[in-house]
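Peer 1: need a structure here:
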Amino acid sequence: MTHRLTVIGTGYLGATHAACMADLGYEVLGLDVDKNKIDRLAGGEVPFYEPGLEPVLRRNLENGRLRFTTSYDEAAEFGDVHFVCVGTPQKSGEYAADMTYVDEAVSALASRLRRPCVIVGKSTVPVGTAARLEQAIARLSPADGDAVLAWNPEFLREGFAVQDTLHPDRIVVGVPGDQAAAERAEKTLREIYAPMLSEGTPFIVADYPTAELVKVSANAFLATKISFINAMAEVCEAAHADVTKLSEALSYDDRIGGKFLGPGLGFGGGCLPKDIRAFMARAGELGADQALTFLREVDEINIRRRTRMVDLARHLLGGSFIGRTVGVLGAAFKPNSDDIRDSPALDVAATIRAQGARVTVYDPQAMGNARRAQPDLEFAGSALEAATGAHVVLLLTEWNEFREMDPGELGDVVAERNIVDGRNALDPDHWRAAGWHYRALGRPGPR
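Peer 2: Sure thing, here's the model as predicted:
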């Protein structure tokens, strides 16, 4: 059976999923209530930066396997399988996830379903959401119980989303408690993901709550690992030790491993910060808040790294930013992305400007988003331009072009050769040999 797929929500997750599923040979209809976003996608333009996605999008628009719409009626009529990929942002002033978009999308779709189909949730949601939505679908759908819900969390890494969609490291599917419905949901998703399964990708079938917990548990573990090494950086600074050597030594322990053990400015973006906060909020609602109290410290360690970055830069300038010029390299929360949500880099830049400095920012991809978010900052067209006249340069996002900078060339344009490496991405000896006063998070200064 050849399934026709819809993807509800065409943000980062949805646009990627729609294009990649079409690339596997399926007919795909992407839906969003934002007409501007739909028009851009239909014209072959990806509204965000993601390496490799635009060619996949254009290829499948041209061959006719991929279309976009704003009509729920069209989507309900078209699809055999409906993937729900809308956002779950953090509620304003709270830790909890805002489920408005998920609830609205599922309600709008369910009320129009008149034939058998499978609805597949991919959004990151609080545990218990799928069971609640299953009841809503049964209540709203004219399909008389033939609309089955499954939960299939996503594990995309920004910068590697196409690869992670087409060649995932695992596929997790949460199925209903009813045996017949569970078998139907599992069979459908095994068919859709057959190309991945043929490569040996693990396929894990679980109940709804377990599937919902996988994504937030993975993000909580990842955030904890990042904050752990940054907590060790705090200790190293106090003890005049080198956290990069500590991290290297730890990485050879098979029980620990070196991935995401890189000390620096900490994590940001649209997933880790809001997901661990939503996880804490949901645990509290379930009466299990004590199990996740450690995540509050994980979050606080992460925020403290930003404060420490500001302190290091201020110290290099003699204790004050007033009347000084600061060049900032990086605005996105990570390289290979234009995402500035909860970006440590942009947060540090804005904080320093508020303390009296003139701050000029450059990022290879995130300039447009950064200008809209922080219009009071100044922006440059290159790293050299951002550093021109600077009394201190801050490396805050570890783009390769920053890693490969010539310290002599950069030194020719600055007012003073001071640099703070917020990502431990540069060779201290190389930069010091070029006359720079080099400092980094978790590493001692020159003796």
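
Peer 1: going forward, measure contacts and count neighbours with C-alpha atoms only.
Peer 2: Fine.

Peer 1: residue ranges of the strands in the stretch 101-250 of the chain, please?
Peer 2: 117-121, 147-151, 171-175, 203-207 (DSSP state E, counting those that start in this stretch).

Peer 1: would you list these in JSON lines and tack on distance to residue 105 and mean neighbour count?
Peer 2: Shown next, in JSON lines, are these (distance: least, Cα to Cα, whole Å; neighbours: other Cα atoms under 10 Å):
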{"stretch": "strand 117-121", "distance to residue 105": "11", "mean neighbour count": "24"}
{"stretch": "strand 147-151", "distance to residue 105": "14", "mean neighbour count": "27"}
{"stretch": "strand 171-175", "distance to residue 105": "19", "mean neighbour count": "24"}
{"stretch": "strand 203-207", "distance to residue 105": "22", "mean neighbour count": "17"}
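
Peer 1: Show me which residues of the biggest helix by length in the chain are buried.
Peer 2: The single longest helix within the chain, with elements called by DSSP state H, is helix 208-239. Neighbour-count burial for helix 208-239 flags 208-216, 219-234, 236-237 (criterion: 16 or more other Cα atoms under 10 Å).

Peer 1: Report the separation between the closest residue in space to residue 423 that isn't next to it in sequence and residue 426.
Peer 2: For residue 423, ignoring the flanking residues on the chain, the nearest one in space by Cα to Cα, 6 or more residues apart in numbering is residue 264 at 4.5 Å. Residue 264 sits 12 Å away from residue 426, going by Cα to Cα, to the nearest Å.

Peer 1: Please provide the structure for the following sequence as well, for comparison with the first:
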Amino acid sequence: MAPRITVIGTGYLGATHAAGMAELGYEVLGMDVDPDKVSVLSSGRSPVFEPGLEELLARHLASGRLRFTTSAEEAARFGDVHFLCVGTPQKKGEMAADMTYVDAAVDALAPHLDRPCVVVGKSTVPVGTAARLSQRLADTAPAGEAAELAWNPEFLREGYAVQDTLRPDRLVFGVRPGGRAEEALREVYAPLLGAGVPLVVTDYATAELVKVSANAFLATKISFINAMAEVCEASGADVTQLSAALAHDDRIGGRFLNAGLGFGGGCLPKDIRAFMARAGELGADQALTFLREVDAINMRRRSRMVELAREQCGGGFLGRRIAVLGAAFKPNSDDTRDSPALNVAAQIQLQGGQVSVYDPKALDNARKAFPGLNYAESALEAAEGAHVVLHLTEWQEFRELDPLVLGERVAERRVLDGRNVLDAERWRAAGWTYRALGRPQPEPLPGL
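Peer 2: You can find the predicted model right below:
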């Protein structure tokens, strides 16, 4: 008989995992303490914008394989395998991860676990968390050690989360030696393992480190090319050509090697900071001191974009209108957590600029995060009367903008490409002054 699955926490990760498990053929119960979120999900709507997710939700609510509840007791009765998918945000005023939600999820579930089961952590947590929670489960669950813990980190990319759930590039099981958790997880993931998805079975600590190590590496690679962009600006070199040349080296590769405004979102910034904080607690802080510079380079890109915008506005923002294209931290997402685009927009507004922001999907979240900014319902509306246009989130819609049409709306044809993806020659041919991070400004033609 196939195991029944619960998913504790139904935000971005949990909602996607619950729908994905139903797609793999399992009966799934999603549990969340937020009744509004449960109501939204039960109606087939997603609490976040994620391509393909609402289709999965609707399909499996209709099939009867998926439903949602606010009751931890009901989840405990229902499930054989319980996935913990709650958030681990950065603590206020600190770099460390806030484990409040993970601890609360375990404390809510454990008293109702009165038969053998497996509790599977998917959240990104400080190394050592799984060992602590394993003991907590054994001490508080009526089933004792028969309520076994495993750690199965997630590797979802926003905008591709459904694909990454159903066709992941690897699975990692952190398990206790001699327990039954590995067997249970192999059964749950049998459709993926049968399709050839690579599997690494390891201990708790290594499994916990996989996700934060991956994020630290990706953040380092992004900040590396952005550091090279700083050198390119100082020397007159072109970082896009430098990146293209480096990408031909198989040891380096081209992914995450695009210079621009840097990273944001709910994972990379807070995860590398929590990683540094945990290393300090373990007495290994020197091993990760380089991540401080990774973080600093990333934040400098935002300040540099503000500087470039100020230059394009004649040295100051007072009386100037600035159009900001993008609010989400990345395309194909409505996530505005630690968004570089909104950070830049807010800095410019604080310095006196009249800012108008447009994003295809993230305007509602942007309004909640930055209610003081002005928002437009289209790129053309945002650009009305603008003295400079800032391209800060690389939506396909923005790449396809007609610079001639947009040029009819602005006060001055000046564009700053914070993502280095617009066709510079096309924009210049339409009469725009085009600037981008890490790329030289061409010399004006004689007589101009």
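
Peer 1: quick revisit: read off where the longest helix of structure 1 ends up in structure 2.
Peer 2: Aligned using TM-score structural alignment, helix 208-239 of structure 1 spans residues 204-235 in structure 2.

Peer 1: Mean deviation, the matching stretch versus structure 1?
Peer 2: Its match in structure 1 and stretch 204-235 of structure 2 itself, once the structures are fitted together, sit a mean 0.2 Å apart by mean Cα distance after the TM-score superposition for structure 1.

Peer 1: quick one, which of residue 264 and residue 426 of structure 1 is more surrounded?
Peer 2: residue 264 (27 against 19; other Cα atoms under 10 Å).

Peer 1: wait, isn't residue 323 of structure 1 in contact with residue 359?
Peer 2: No. Residue 323 of structure 1 is not in contact with residue 359 according to Cα atoms under 8 Å; the separation is 10.6 Å.

Peer 1: out of the two, which sits in the busier spot?
Peer 2: residue 359 (25 against 11).

Peer 1: what do we get in structure 2 for residue 421 of structure 1?
Peer 2: Counting by TM-score structural alignment, the partner of residue 421 of structure 1 is residue 417.

Peer 1: Equivalent analysis for residue 185 of structure 1, please.
Peer 2: In structure 2, residue 185 of structure 1 lines up with residue 181, judged by TM-score structural alignment.

Peer 1: Now do the same contact list for its match.
Peer 2: By Cα atoms under 8 Å, 6 or more residues apart in numbering, the contact set of residue 181 of structure 2 is 118, 148, 149, 150, 175.

Peer 1: switch to 10 Å and redo it
Peer 2: Counting by Cα atoms under 10 Å, 6 or more residues apart in numbering, residue 181 of structure 2 makes contact with 81, 117-120, 147-151, 173-175, 187.

Peer 1: Residue 153 of structure 2 now?
Peer 2: 85, 120-125, 171-174, 207-212.

Peer 1: repeat for residue 148 of structure 2
Peer 2: 81, 116-120, 133-135, 137-138, 141, 175-176, 179-181.

Peer 1: let's see it at 8 Å
Peer 2: So residue 148 of structure 2 contacts 116, 117, 118, 119, 134, 137, 138, 179, 180, 181 (Cα under 8 Å, 6+ apart).

Peer 1: ok, so of those residues, who is nearest residue 383 of structure 2?
Peer 2: residue 119 (50.8 Å; Cα to Cα).

Peer 1: quick one: the closest one from residue 7 of structure 2, how far?
Peer 2: Distance from residue 119 of structure 2 to residue 7 of structure 2, by Cα to Cα: 10 Å.

Peer 1: Also residue 90 of structure 2?
Peer 2: Distance from residue 90 of structure 2 to residue 7 of structure 2, by Cα to Cα: 22 Å.

Peer 1: out of those two, which sits in the more crowded spot?
Peer 2: Taking neighbours as other Cα under 10 Å, residue 90 of structure 2 and residue 7 compare with residue 7 leading, 30 against 19.

Peer 1: what's the burial count for the counterpart of residue 434 of structure 1 in structure 2?
Peer 2: Alignment note (TM-score structural alignment): residue 434 of structure 1 maps to residue 430 of structure 2. With neighbours defined by other Cα under 10 Å, the count for residue 430 of structure 2 comes to 15.

Peer 1: got it, and residue 405 of structure 2?
Peer 2: 11.

Peer 1: Could you pull up the contacting residues of residue 430 of structure 1?
Peer 2: With Cα under 8 Å, 6+ apart, residue 430 of structure 1 has these contacts: residue 407.

Peer 1: tell me which element it falls in.
Peer 2: helix 428-433 (DSSP states H and E).
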